[in-house]
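> below is the sequence, then the predicted model.
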Amino acid sequence: MRRRFVVYGLIGWCMEIIWTGLQSLLQRDVKLVGKTSIWMFPIYGLTVFLEPLCVKLKQRHIAFRGGVYTVCIFIIEYATGSLLKKLLGVCPWDYGKRRFSVKGLIRLDYAPAWFVAGLIFESLYHFLVKSGIHESKSSFS
């Protein structure tokens, strides 16, 4: 579980850096500078706790699975953002001035991106299982 936590954290970081780098194109910044926060590593690592959901949803339609992952990601984003604001007084992301923001912690217009991200992490999970980077539920190694 620890190894997969690290893999999910690293892949999440990479996806966020690519996402923020590509968003700079909207400002016509061809440097494509991407960024993330150290706090995001454990947040993306929490994907490991969605693995049982991946197994349960395996036979469901892709649209249903993506929708479920989107809702889960919104819940995790809202909960971790709220927790960081409570503990630190700040959150690594601030969507407060965005049109579809919910308390500055989630952006509903990001639903398509989270839909795709959820399916990417689902594919990554299945790849990790096939690769043998999948320990039994009782181990944390």
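Sure thing, it's come through.
> hey, let's count contacts and neighbours off CA atoms from now on
Fine.
> so which elements touch the longest helix seen in the chain?
Looking across the chain with DSSP state H, the single longest helix is helix 62-88. Using 3 or more C-alpha pairs under 8 Å, 6 or more residues apart in numbering; DSSP states H and E, the elements in contact with helix 62-88 are strand 106-107, helix 111-131.
> would TSV of those with mean neighbour count and distance to Gly45 be doable?
Listed next are those as TSV, based on neighbours: other C-alpha atoms under 10 Å; distance: least, C-alpha to C-alpha, whole Å:
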stretch	mean neighbour count	distance to Gly45
strand 106-107	22	18
helix 111-131	16	11
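> got another, please set it beside the one above:
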Amino acid sequence: MDINQLIFWGMFGLTVELFFTAITELITKKNLNLMGHSSIWMFPIYAFGLSYGFDLIKLIIPNDFLRYFSYPFWIWAVEIIIGYPTSKLGVRIWDYRYLPHKKHWKGIISYVHFPAWIFFGILVEMVKKFVN
């Protein structure tokens, strides 16, 4: 386990999330403050998920197109595995309940983010080529 790799990917994930949420607010609400948001709880999720999870997926699914298309399902699995139990404890690390009812499941997974998760997966793969 390389601590520098974990720190890099934890920070990378948080940074991408901050940019994504700030730009989403700009586009949807015309909010010029560009203030993104995340939870510190996301740091270990990004650190381990991006350090090791994406490599595992690449081993399991070597075909680029199929792997890109699968990323939202892997991410939803993580969101359910982590988000459901934590929500039962009263902790919402992320919360999609702001979306209309049919566009999310219990605020834990967002169907709307399907294309964003594909692009995020491709971005992670591109960055991994330079970092590793």
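Everything's here; your move. Worth saying up front: this structure is predicted, and the values here are computed from it rather than measured.
> quick one: TM-score?
The TM-score (TM-score structural alignment, normalised by the length of structure 2) is 0.84; 126 aligned residues with a C-alpha RMSD of 1.7 Å.
> quick one on the thing from earlier: to Val30 of structure 1, which of the helices and strands packed on helix 62-88 of structure 1 lies closest?
Nearest to Val30 of structure 1, of all the helices and strands packed on helix 62-88 of structure 1, is helix 111-131, at 21.8 Å by C-alpha to C-alpha.
> contacting residues around the closest one?
Contact with helix 111-131 of structure 1 is made by Arg4, Tyr8, Thr47, Glu51, Cys54, Arg65, Gly66, Gly67, Tyr69, Thr70, Ile73, His134, as judged by C-alpha atoms under 8 Å, 6 or more residues apart in numbering.
> and those, which two are furthest apart?
Gly67 and His134 (24.9 Å).
> mind naming the longest helix for structure 2?
helix 3-29.
> isn't Trp9 of structure 2 right up against Met42?
No. Trp9 of structure 2 sits out of contact with Met42 when judged by C-alpha atoms under 8 Å, with a separation of 10.9 Å.
> who has more neighbours out of these two?
More neighbours surround Trp9 than the other of Trp9 of structure 2 and Met42, with 23 against 16 (other C-alpha atoms under 10 Å).
> pull the contacting residues for that one.
By C-alpha under 8 Å, 6+ apart, the neighbours of Trp9 of structure 2 are Tyr46, Ala47, Phe48, Leu50, Ser51.
> pull the number of nearby residues for the alignment partner in structure 1 of Trp41 of structure 2.
Under the alignment (TM-score structural alignment), Trp41 of structure 2 maps onto Trp39 of structure 1. Residues contacting Trp39 of structure 1 under the criterion other C-alpha under 10 Å number 14.
> in this structure Trp39 of structure 1 contacts Cys91, no?
No. Counting by C-alpha under 8 Å, Cys91 is not a contact partner of Trp39 of structure 1; they are 9.0 Å apart.
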